[in-house]
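> Pasting a predicted model and its sequence here:
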Amino acid sequence: MAEGSDEIQALIAQMARLPGLGPRSARRIVLSLIRRRTGQMAQLAAQMARVAETSRECSRCGNIGEAAICPICADPARANGELCVVADVADLWALERGRAFRGRYHVLGGTLSALDEIGPDELGIPRLVSRIAEEGVTEVILALNATVEGQTTAHYIAEALEPAQVTVTGLAQGVPIGGELDYLDDGTIVAALRARRRL
C-alpha cells in the first residue's frame, strides 16, 4: 500500500529523528501539516528558516538566543557570584521557568561518557574553571541530572574546582534518581534549587 511520495517519506523519517518522536508520531504530524500546508506548514517552515538564520550560542555560557551574549549574561544584576552548571540548554530553560535562580549559567553540552568518548575537554570543563576565576564566582551549583552520567560529571567538576576554593553545591530534594530536569514541574525544580547541598 502506498504511503505517500518519496519526499513525504523523507520528511517523516526526518521528523522521526527528533527527540520524543517515533515513526507513528512523525507520520501523524506530517499528515496534519500537509492538510494545512498553505497555512500552518508554510508558517512553520518560514519560522524554522528564521530560527536557523538568527539563532546562535551565547559565547559566554552556551545558552541559545539571537545575540553573541545572551540576556542572562548581559544582565549585571545576575553577576552575583552564583554560577549554575547544567548539562543542556533545555535544563537552563527549565530552571529559568522556576524563577528561583538569579545568577548566571554554564551549559556543558552533555555529560561525561566514556562510551560516547565525551571527556572533560569536549564538555568545556577547562573553560568552566577559567570562568570561575575571571568572573569572581563564589558558588557553583551543579544542577545535573540525577543519572549515573550526571553524578559522575558532578563529582569530576567538584574535584576540578577544589583548587579554586569556591563553594560547590548540588541540587537536593525534589529531583528523583534517574530524573531529568526538563521533565520536572516548576515547583519541584524550585524546591530542589532551594534545598541544594554542598558536594
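Everything's here; your move.

> going forward, measure contacts and count neighbours with C-alpha atoms only.
Noted.

> My read is that A133 contacts P163, right?
No: assessed by C-alpha atoms under 8 Å, A133 is found out of contact with P163, at 10.7 Å.

> more crowded one of these two?
Under the neighbour definition other C-alpha atoms under 10 Å, A133 and P163 were set side by side, and A133 has more, 12 against 9.

> Show me the helices in the chain, by range?
Under the criterion DSSP state H, the chain contains helices at 6-16, 23-35, 42-54, 71-74, 89-98, 125-134, 148-160, 186-194.

> Could you dump those helices into TSV with distance to N63 added?
Output for those, formatted as TSV (distance: least, C-alpha to C-alpha, whole Å):
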stretch	distance to N63
helix 6-16	24
helix 23-35	28
helix 42-54	14
helix 71-74	9
helix 89-98	6
helix 125-134	14
helix 148-160	19
helix 186-194	19
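
> so which of these comes closest to T111?
Comparison of the helices of the chain against T111 by C-alpha to C-alpha identifies helix 148-160 as nearest, at 5.9 Å.

> Included below, for side-by-side comparison, is a second structure:
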Amino acid sequence: MPKAVAGPEIERLIQLLARMPGLGPRSARRAALQLIKKRETMLAPLAEAMRVACERIMVCSTCGNVDTTEPCTICRDPTRDPSTLVVVEDVSDLWALERSGAVTARYHVLGGVLSALDGVRPEDLNLDSLVSRAADPAMREIILALNATVDGQTTAHYVTESLKGHGLKVTRLAHGVPVGGELDYLDEGTLTAAIRSRTPF
C-alpha cells in the first residue's frame, strides 16, 4: 500500500476529490494542493459554497431537477410550454439543453437508463411519475432526449411502450452529422444514423 505523504486531513480531501468524475488520484492530489495553496481565495469559499449547497439544494418532486426551490424554477416558470415534456437521463442533460436555449418546454429527469449489465430496472427510474404527468390533458408531446447508446435506446423504447394509449406524440432527438462536422472524422454509427435520418433538401 502506498505510503501517505500528508496528514490524514489532507489525505481525506484527496480521497474525496478522487471520487469526482474525471478526477483520478493524481488529478485529485493536484487539485487538493492547489486548494491548500490558495486557502483564502479558493478553499474557504469552496467549503462555504458546499455547505450552503448541502443545506439548501433539493431534488424537485415534479421533474427531478436540482434547485433551491420546490418545485424548481423551471417547473414554476409560466412561460414554459405545458403541452411538451422533454425526457432526459440526468440533470446534466437538462442543463445542456438549457444552455442551448433550444427548449421552451418542461422536463422530466429519469435518473438513469435501463441497464441489464448494471442491474438498473424500470422501478429504479423515475418512470411512474412520467406516466402520471403524461396523463395531464394539456400534454401533447413527449420528446425523448436520451443518449444514443444501447441502454439509452432501450429506455426510449420502454418509455414509448409505457406511454401507449395516452394519445401523445412521442418524438426523439435527431441523430447524425453534427453542425460543423466532417464526414471523414465521424464514426460508422453516426454516419449510418445520418443516412437513415436523411431529410429532403
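Looks like it came in fine. Since we're looking at a predicted model, the values are computed, not measured.

> And the TM-score between these chains?
Superposed pair, TM-score by TM-score structural alignment, normalised by the length of the first structure: 0.84. Supporting alignment: 178 aligned residues with a C-alpha RMSD of 1.9 Å.

> Which of the helices of the first structure sits closest to L108 of the first structure?
The nearest among those, by C-alpha to C-alpha, is helix 125-134 at 7.4 Å.

> I'd like the distance from the closest one to the chain centre, please.
The chain centre lies 19 Å from the centre of helix 125-134 of the first structure; the measure is C-alpha atoms, centre = their mean, to the nearest Å.

> what range in the second structure does that helix sit on?
Aligned by TM-score structural alignment, helix 125-134 of the first structure falls on residues 127-136 of the second structure.

> Would you mark the buried spots in the matching stretch?
Residues of stretch 127-136 of the second structure classed as buried under the neighbour-count rule (16 or more other C-alpha atoms under 10 Å) are 127, 129-130, 133-135.

> So which of these is the closest to V52 of the second structure?
Nearest to V52 of the second structure among those, with distances taken as C-alpha to C-alpha, is S129, at 29.0 Å.

> Excluding chain neighbours, give the residue nearest to that closest one in space.
Counting by C-alpha to C-alpha, 6 or more residues apart in numbering, S129 of the second structure lies nearest to T62, which is 7.9 Å off, once chain neighbours are set aside.

> T69 of the second structure matches what in the first structure?
Using TM-score structural alignment, T69 of the second structure pairs with A67 in the first structure.

> quick one: that match and R60 touch, right?
No: assessed by C-alpha under 8 Å, A67 of the first structure is found out of contact with R60, at 11.1 Å.

> Could you measure from the equivalent of T169 of the first structure over in the second structure over to T69 of the second structure?
Using TM-score structural alignment, the equivalent of T169 of the first structure in the second structure is T171. For T171 of the second structure, the distance to T69 of the second structure equals 30 Å [C-alpha to C-alpha, to the nearest Å].

> go on, L17 of the second structure?
27 Å.

> the more surrounded of the two?
More crowded of L17 of the second structure and T69, by other C-alpha under 10 Å: L17, with 19 against 13.

> The more buried one contacts L23, doesn't it?
Yes: at 7.0 Å, L17 of the second structure and L23 qualify as touching, with contact defined as C-alpha under 8 Å.

> residue range for the lengthiest strand in the second structure in the first structure?
In the second structure, with assignment by DSSP state E, the single longest strand is strand 81-88. Using TM-score structural alignment, strand 81-88 of the second structure corresponds to residues 79-86 of the first structure.

> quick one: that stretch to chain centroid distance?
For stretch 79-86 of the first structure, the distance to the chain centre is 15 Å (C-alpha atoms, centre = their mean).

> Please list the outside residues in contact with it.
With C-alpha atoms under 8 Å, 6 or more residues apart in numbering as the contact definition, stretch 79-86 of the first structure has outside contacts at 73, 92, 102-108, 135-144.

> Just these: which are in strands?
Going by DSSP E, the strands hold 104-107, 139-142 from the contacts of stretch 79-86 of the first structure.

> Would you mind checking those residues for buried ones?
Using 16+ other C-alpha under 10 Å, the buried ones in these are 104-107, 139-142.

> List the residues that contact the residue most central in space within the second structure.
By C-alpha atoms, centre = their mean, the second structure has its centre lying nearest to D90, at 2.4 Å. Listed by C-alpha under 8 Å, 6+ apart, the contact set of D90 of the second structure reads 109-112.

> what's the burial count for the closest residue in space to Y105 of the first structure that isn't next to it in sequence?
Of all residues not flanking Y105 of the first structure in the chain, C84 sits nearest, at 4.6 Å (C-alpha to C-alpha, 6+ apart). Other residues within reach of C84 of the first structure, judged by other C-alpha under 10 Å, total 24.

> before we move on, what about A45 of the first structure?
Number of residues near A45 of the first structure (other C-alpha under 10 Å) recorded here: 12.

> Would you agree L171 of the first structure is in contact with V140?
No: counting by C-alpha under 8 Å, L171 of the first structure does not reach V140; the two are 11.0 Å apart.
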